[in-house]
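K.L.:
okay, here's the prediction I keep looking at, along with the sequence it came from:
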Amino acid sequence: MHFLKPLAAVASVAALLATPVLAETRVTYKSAKTGSSYYQMGVQIAEAMKAGTGGDIIVTVEESQGSVQNVMEVKARGGDYVFTTPPALVGLAQGGKAMFEGKGDPAFDEIRALFPIPSLTMHFVMSKASGVTDFAGMEGKTILLGKGSFGATEGEKYLGLFGLEGKVNIADVELSGAVAALKNGQIDGFVTAGSYPAPNVIEAAASADVTVLSLTDEQIEASKRARLVIPAGTYAGQDADIVTTSLPVAAFTTTKMDDDTAYELTRTFWEGKAGLGQDAAWWNGVDPALLATVPVRFHPGAQRYYEEAGIALTDDQK
């Protein structure tokens, strides 16, 4: 009978050794194209999750072709799927509207929010040589909008809203060539959308004298976008705050994710956000106030964290 004790001891040791493997949770994080600021954010989040959970949560960053694709993939993904998108797209998907018309699916109703990430921020960057300091001054100038991006679509919308349609020369240049085109005088300015500080705006401000335009309160209201202030000093030569617009973006999952994983993802994000901000300044614009820009129900696991942290959610977010 004594041989049972050594066997029991061996079994106990084996169980202890196996525990870390069983505890490890793997998550796929789908955000944007490789090389974009949002892909870089995904890599930073993956590193923060690994460090903040002691390796219990391993995040794999997956390239995406855009926010619509991220939402559509909810239909085929499991409980390990986290994705980023503007909250407005979740509402459109759940209502079967716009780009989701005729493509509705019950899976969209199971989308739940986790936490906000840096917003898509509009930048209207003009060379100092152009003399442009407001939107009216853009008339007759050559502007690069880019192609197919949110910034290009939004920029074109603003030209129409502010009486500049047909009065601005649109440059046929890819956004990737904006800074070079600005420096050599091919264009007077460019429009870009991304989290601030935006890398291409940093480059433009550092290598050429530029003015980043501010919008008036009336223009912001007409845009139907959220007001956002880029603090003075964010870009070289920027002595005053820039008032512009933004499109909120957040990280989401679905009800397929278990509560503990959603809790750990949310807790680790907020507890590691200060460290993220030291590595990349765009995280410093994220705070609990941004939760108000996410009119989507939050995952029960995320709700548990916010309740513990004393961060209020609205009834519609629960």
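P.N.:
Yes, it's here.
K.L.:
every contact and neighbour count from this point should use C-alpha atoms.
P.N.:
Fine.
K.L.:
all helices for the stretch 201-318 of the chain, in order.
P.N.:
In the stretch 201-318 of the chain, helices defined by DSSP state H, counting those that start in this stretch lie at 217-223, 259-279, 300-309, listed in chain order.
K.L.:
got the angle between the second one and helix 300-309?
P.N.:
Going by axes from the mean of the first three to the mean of the last three C-alpha atoms, to 10 degrees, helix 259-279 is angled at 60 degrees with respect to helix 300-309.
K.L.:
buried residues, helix 259-279. List them.
P.N.:
259, 261-270, 272-273, 276 (16 or more other C-alpha atoms under 10 Å).
K.L.:
quickly find the element holding Gln44.
P.N.:
helix 37-52 (DSSP states H and E).
K.L.:
show me what the helix or strand following that helix is packed up against.
P.N.:
Note on helix 37-52: by DSSP H and E, the next helix or strand toward the C-terminus is strand 57-62. For strand 57-62, the packing partners by 3 or more C-alpha pairs under 8 Å, 6 or more residues apart in numbering; DSSP states H and E come out as strand 25-30, helix 37-52.
K.L.:
reformat the ones you listed as TSV; add distance to Leu114.
P.N.:
Listed next are those as TSV, based on distance: least, C-alpha to C-alpha, whole Å:
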stretch	distance to Leu114
strand 25-30	12
helix 37-52	13
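K.L.:
sorry, back to before: tell me what the helix holding Gln44 is packed against?
P.N.:
strand 57-62, helix 259-279.
K.L.:
adding distance to Ala251, write these out as a markdown table.
P.N.:
A markdown table is the format used below for the helices and strands packed on helix 37-52 (distance: least, C-alpha to C-alpha, whole Å):
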| stretch | distance to Ala251 |
| --- | --- |
| strand 57-62 | 13 |
| helix 259-279 | 10 |
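K.L.:
Phe115 is nearest to which of those?
P.N.:
helix 259-279 (6.5 Å; C-alpha to C-alpha).
K.L.:
second structure follows, compare the two:
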Amino acid sequence: MMKRKGLFIATILMLALSLILTACGTSKDTTNGAQGENTEGKKSSGKKEFISLLTGGTGGTYYPLGGTFTAQWNDEIDGVEATAQVTGASAENMQTLSEGEAEVAFTQTDIASYALDGKMMFPEKITNFKAMGTLYPETVQIVTTEKSGIKSVEDLKGKTVSIGAGGSGTAANAEQILEVHGLTLDDIKKQDLSFDESTTGIQDGHIDAAFVTAGTPTGAIEGLSATEKVVIVPITEDKIAELEEKYPYYAKDTIPVGTYGSEEEITTVAIKAMLVVRDDLEEDLVYKMTKTLFENTDKIGHSKGKLISAETALEGLKGMELHPGAKKYFDEKGIKLE
């Protein structure tokens, strides 16, 4: 009797196990059947091209723009899966790209040039990249508050000043601007902080001012202006001329009235933001990415979108080569690299 009862229990257990295995097999088959089609029913070739776009900190301009660009690539280019990555911005992006750990990166035109030449923050030349195109002017903003009493670059002497993340393009800009004003990094109490950390430090009273090189308006500074009377320190015309002569990447720029609550236009300098790609990316892929970006600038959900155009995308690229895929697109548009 006990033997018969044990056999019955064993039979029940085997039947249950069989049902579980059948269910698992059905689930797997259903999943496989759905491959090649995303949740919106968009057909896919089955081949995935993973694209990592190196941007910058969350308080700057690169990151929100990067999210827009990758969303466009994902929507418009079959088989592409692109993501925007938070980084330390220009200089870090060039180094990361050189190591093959990403495919596309935001950078400044001056930083890309330094990388090609092995100067400044690059002990060795970085040559495994090509340009996709320039985007918009990146404005050098020397940020402080009304209560600091800082009104000129010379007033930074002896103050605690953030020059941006260590090795960043902003740090290079800060050093060069201090230089034409007769100052060095030894004349300030230097801090190496991200944009968010810089504005938080100003708000908390831990630092007096910060250099921020980014498209205006910059999110981190807008956040500060919600609680403090923000002052952007101007650069005078004569010093702008000195910068342009010694460092040809710079051009005069103005921050419009009303930005961060300002009551007057502010003169400063800017360099260009750009996108670079690894030179081993397929020509057709870069062509599609370039075309998608510059044919959809009206869909860019950021104020800098109106400054991005194919017609100006080859400005500031002196000494740099276009990726063949990008060149194909600009050739079709009749736009040539001078």
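P.N.:
Sure thing, it's come through. Predicted model only: the values in this text are computed from it and were never measured.
K.L.:
so what number do they get for TM-score?
P.N.:
After superposition, the two chains reach a TM-score of 0.74 (TM-score structural alignment, normalised by the length of the first structure), with 291 aligned residues with a C-alpha RMSD of 3.6 Å.
K.L.:
on that earlier part again, got the contact list for the helix holding Gln44 of the first structure?
P.N.:
29-34, 55-61, 63, 194-195, 198-199, 265, 268-269, 272, 276 (C-alpha atoms under 8 Å, 6 or more residues apart in numbering).
K.L.:
now the residues you listed: which count as buried?
P.N.:
Neighbour-count burial (16+ other C-alpha under 10 Å) applied to the contacts of helix 37-52 of the first structure gives 29-32, 55-61, 63, 194-195, 198, 265, 268-269, 272, 276.
K.L.:
of the helices and strands packed on helix 37-52 of the first structure, which is nearest Arg225 of the first structure?
P.N.:
Among those, if distance is taken as C-alpha to C-alpha, the winner is helix 259-279, at 24.8 Å.
K.L.:
tell me the helices and strands packed up against that closest one.
P.N.:
With contacts taken as 3+ C-alpha pairs under 8 Å, 6+ apart, helix 259-279 of the first structure sits against helix 37-52, strand 111-127, helix 300-309.
K.L.:
how close does the residue mapped onto Leu53 of the second structure from the first structure get to Asn284 of the first structure?
P.N.:
Aligned by TM-score structural alignment, Leu53 of the second structure pairs with Lys30 of the first structure. Lys30 of the first structure sits 22 Å away from Asn284 of the first structure, going by C-alpha to C-alpha, to the nearest Å.
K.L.:
ditto for Val74 of the first structure
P.N.:
As judged by C-alpha to C-alpha, Val74 of the first structure and Asn284 of the first structure stand 29 Å apart.
K.L.:
out of the helices and strands packed on strand 57-62 of the first structure, which is closest to Thr293 of the first structure?
P.N.:
That would be helix 37-52 among those, by C-alpha to C-alpha, at 18.3 Å.
K.L.:
could you tell me the angle between the closest one and strand 111-127?
P.N.:
Here the directions of helix 37-52 of the first structure and strand 111-127 differ by 130 degrees (the same axes, to 10 degrees).
K.L.:
how about helix 37-52 of the first structure: buried residues?
P.N.:
By neighbour count with 16+ other C-alpha under 10 Å, helix 37-52 of the first structure contains the buried residues 37-49, 52.
K.L.:
could you do stretch 149-158 of the second structure as well?
P.N.:
Buried residues in stretch 149-158 of the second structure, counting neighbours by 16+ other C-alpha under 10 Å, are found at 150, 153, 156-157.
K.L.:
distance to Met14 of the second structure and secondary structure added to those residues, as a markdown table?
P.N.:
Below are those laid out as a markdown table (distance: C-alpha to C-alpha, whole Å; DSSP: H, G, I helix; E, B strand; the rest coil):
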| residue | distance to Met14 of the second structure | secondary structure |
| --- | --- | --- |
| Ile150 | 81 | coil |
| Val153 | 81 | helix |
| Leu156 | 80 | helix |
| Lys157 | 82 | coil |
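K.L.:
and these, which two are furthest apart?
P.N.:
Longest span within these, C-alpha to C-alpha: Ile150 and Lys157, 9.9 Å.
K.L.:
ok, the residue lying closest to Ala89 of the second structure once chain neighbours are set aside to Gly66 of the second structure distance?
P.N.:
What sits nearest to Ala89 of the second structure in space, not counting adjacent residues and going by C-alpha to C-alpha, 6 or more residues apart in numbering, is Gly56, at 4.0 Å. According to C-alpha to C-alpha, Gly56 of the second structure and Gly66 of the second structure sit 9 Å apart.
K.L.:
what ranges do the strands span in the stretch 51-200 of the first structure?
P.N.:
57-62, 81-85, 111-127, 142-144, 169-170, 189-194 (DSSP state E, counting those that start in this stretch).
K.L.:
any chance of those in a markdown table, with distance to Arg227 of the first structure too?
P.N.:
Putting these into a markdown table (distance: least, C-alpha to C-alpha, whole Å) gives the following:
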| stretch | distance to Arg227 of the first structure |
| --- | --- |
| strand 57-62 | 30 |
| strand 81-85 | 19 |
| strand 111-127 | 10 |
| strand 142-144 | 23 |
| strand 169-170 | 26 |
| strand 189-194 | 14 |
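K.L.:
so where is stretch 212-219 of the second structure in the first structure?
P.N.:
Under TM-score structural alignment, the match for stretch 212-219 of the second structure is residues 192-199.
K.L.:
so for Val74 and Asn284 of the first structure, which residue has more residues nearby?
P.N.:
Set Val74 of the first structure next to Asn284 and count neighbours by other C-alpha atoms under 10 Å: Val74 wins out with 20 against 15.
K.L.:
got a list of what the more buried one touches?
P.N.:
Residues counted as contacts of Val74 of the first structure (C-alpha under 8 Å, 6+ apart) are 81, 107-108, 111, 254.
K.L.:
corresponding residue for Pro6 of the second structure in the first structure?
P.N.:
That one is not Pro; residue 6 of the second structure is Gly. Aligned against the first structure by TM-score structural alignment, Gly6 of the second structure finds no counterpart at all.
K.L.:
helix/strand/coil for Gly6 of the second structure?
P.N.:
The three-state assignment at Gly6 of the second structure reads helix, by DSSP: H, G, I helix; E, B strand; the rest coil.
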